[in-house]
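# Pasted the sequence and its predicted model underneath.
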Amino acid sequence: MSEPRIAVVSAGLGDPSSTRLLADRLRDATLSALTGHGQTAEAVDVVLRPLAQDIAAHMLTHNPSGALAAAIREVVDAEAIIAVTPTFNMSYSGLFKSFFDVIEEGQLASIPTALGATGGSARHSMVMDTAMRPMFAYLKAQVVPTGVFAASEDWGTASGLERRIARAGQELADLMVAMPRRREADPFDVESDAFVSFEQMLGHA
């Protein structure tokens, strides 16, 4: 059986990006917390910046590029999600929202999820409760209690950012262990135990 996978979605517009840095810190905290449960996981980075044009085109044509389809599949098939966005006008970025808009309804239901956001100052921290939580509640994801907002002044100071990251990572790991995602086997997947070949069906006739 393969390791559970954590999809780490970051919507930073710069390179390097504080949004990507926060996503990486949340990933590391979650993986560390999982080891405390005697478990491991594979983290898969889903960086949205290179997919911006593909996302916009898909919203117009409903025909995803290969790269975008692969990114969507990484997220909807994951056992957990870490989703981090920069903050604009007290909300998530348009790129972040557009990516989750192109995911079909119901595909994120019950997936353990940790949320993070970055911004220029702490006055934007309400974005966690006013924008991100309602969005992921609508998507029916299982969001952990601690959301992590990182203002510019939080990095490299005794701001409590590292404690919040560790707490969110622990909560996500705990939820992954307590509520492991279970999927029904795809009967058309030839690698699945549920797959029945035409020859086998004839044999049962």
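Received, thanks. Everything numeric in this text was worked out from a predicted model, so none of it was measured.

# C-alpha from now on. contacts and neighbour counts both.
Will do.

# Do a quick rundown of the helices in the protein.
18-36, 52-61, 66-76, 94-101, 127, 133-138, 161-178, 198-204 (DSSP state H).

# I'd like these laid out as JSON lines, including mean neighbour count and distance to I82.
JSON lines is the format used below for the helices of the chain (neighbours: other C-alpha atoms under 10 Å; distance: least, C-alpha to C-alpha, whole Å):
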{"stretch": "helix 18-36", "mean neighbour count": "21", "distance to I82": "7"}
{"stretch": "helix 52-61", "mean neighbour count": "16", "distance to I82": "19"}
{"stretch": "helix 66-76", "mean neighbour count": "17", "distance to I82": "10"}
{"stretch": "helix 94-101", "mean neighbour count": "18", "distance to I82": "12"}
{"stretch": "helix 127", "mean neighbour count": "23", "distance to I82": "16"}
{"stretch": "helix 133-138", "mean neighbour count": "14", "distance to I82": "12"}
{"stretch": "helix 161-178", "mean neighbour count": "21", "distance to I82": "9"}
{"stretch": "helix 198-204", "mean neighbour count": "9", "distance to I82": "41"}
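
# next up, a second structure to put side by side with the first:
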Amino acid sequence: THTHTHTHRFLFIALIKMGSSDTTVTTMTSSSPRSISPSSSSSLAPPLPSVVVSPCAACKILRRRCAEKCVLAPYFPPTDPLKFTTAHRVFGASNIIKFLQELPECQRCDAVSSMVYEANARLRDPVYGCAGAICHLQKQVSELQAQLAKAQAELVNMQCQQANLMALVCMEMSQDSSQQSSFDYFITSPQTNQSFLDDNNLGTSLWDPLWT
């Protein structure tokens, strides 16, 4: 009996030791994540700040979500809402989108500029639109062409008058120079001087009887 009691006590102590060792292992395994959690949290990158993209003027006016590949966004920036408002009043957003989708991207910018110009002209002149502005400009061009033709005719006339005046001046100058040369020849010619002296002597001989 004493031997059995001693054996049971030994087994009980062994079980207690085994239980304490399991508890220690369990505690270590359960506490290990806590010990590495600071290092793991420090290794994680901080979250990036969210980028807020402002919707284009078209989507903002239409009160709809501006998609990433919005057709209207490249041509109606949020800083110029009047541009889309004017085009939308005349053509409508659906028609504008349809026009742009039917065109290649290289022509869409010019198409938007044309639509905005036409919309502004249509608001100024609801009847004729840009056709009225074109007719007005053509009328101005015709008037300016007529004024230009008149000015060119006057210029040709003045050039002709100037040419005639220069020819007349040259003719008078040539005549004056010829007369001057003739006079100089008359003065410097020895025959002329001798005949002039002979005439003077002849005149003196004619007057001599009168004095005597």
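Good, I have the coordinates. Since the model is a prediction, treat every value here as computed from it, not as a measurement.

# TM between them?
The TM-score (TM-score structural alignment, normalised by the length of the first structure) is 0.16; 62 aligned residues with a C-alpha RMSD of 6.4 Å.

# Could you provide the helices of the first structure in a markdown table, with additional columns for distance to P86 of the first structure?
Output for these, formatted as a markdown table (distance: least, C-alpha to C-alpha, whole Å):
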| stretch | distance to P86 of the first structure |
| --- | --- |
| helix 18-36 | 6 |
| helix 52-61 | 15 |
| helix 66-76 | 19 |
| helix 94-101 | 9 |
| helix 127 | 10 |
| helix 133-138 | 15 |
| helix 161-178 | 16 |
| helix 198-204 | 51 |
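
# Start and end of stretch 9-20 of the first structure, how far apart?
End-to-end distance of stretch 9-20 of the first structure: 9 Å, with C-alpha to C-alpha, to the nearest Å as the criterion.

# what do you get for stretch 119-139 of the second structure?
22 Å.

# What strand or helix carries F12 of the second structure?
helix 2-43 (DSSP states H and E).

# after that helix comes which helix or strand?
helix 57-62.

# packing partners for that next one?
helix 81-90 (3 or more C-alpha pairs under 8 Å, 6 or more residues apart in numbering; DSSP states H and E).

# Whichever helix or strand comes after the helix it packs on vs helix 81-90, what angle?
Downstream of helix 81-90 of the second structure, the next assigned helix or strand under DSSP H and E is helix 93-102. Angle of helix 93-102 of the second structure versus helix 81-90, following axes from the mean of the first three to the mean of the last three C-alpha atoms, to 10 degrees, is 100 degrees.

# list the helices and strands helix 93-102 of the second structure packs on?
Going by 3+ C-alpha pairs under 8 Å, 6+ apart, helix 93-102 of the second structure lies up against no helix or strand.

# and the longest helix anywhere in the second structure, how far out from the chain's middle?
In the second structure, ranked by residue count with DSSP H as the criterion, the top helix is helix 130-188. Offset of helix 130-188 of the second structure from its chain centre (C-alpha atoms, centre = their mean, to the nearest Å): 42 Å.

# what does the helix or strand just after it rub up against?
Next in sequence after helix 130-188 of the second structure, counting helices and strands by DSSP H and E, comes helix 190-211. The contact list for helix 190-211 of the second structure (C-alpha atoms under 8 Å, 6 or more residues apart in numbering) reads 186-187.

# Swap in 7 Å and give it another go.
The contact list for helix 190-211 of the second structure (C-alpha atoms under 7 Å, 6 or more residues apart in numbering) reads F186.

# Same question for stretch 121-141 of the second structure.
E118.

# Now do the end-to-end distance for it.
19 Å.

# Figure out how far it is from the centre of its chain.
Relative to the centre of its chain, stretch 121-141 of the second structure is centred 24 Å away, using C-alpha atoms, centre = their mean.

# Just the terminal-to-terminal distance for stretch 70-85 of the first structure.
Terminal residues of stretch 70-85 of the first structure lie 20 Å apart, using C-alpha to C-alpha.

# Count the neighbours of I96 of the second structure for me.
Residues lying near I96 of the second structure (other C-alpha atoms under 10 Å) number 19.

# quick revisit: next, the angle helix 190-211 makes with the longest helix of the second structure.
60 degrees.

# The helices of the first structure: which one's closest to V8 of the first structure?
With C-alpha to C-alpha as the measure, helix 18-36 is the member of the helices of the first structure nearest V8 of the first structure (6.6 Å).

# and that closest one with helix 161-178, angle?
Going by the same axes, to 10 degrees, helix 18-36 of the first structure makes 50 degrees with helix 161-178.
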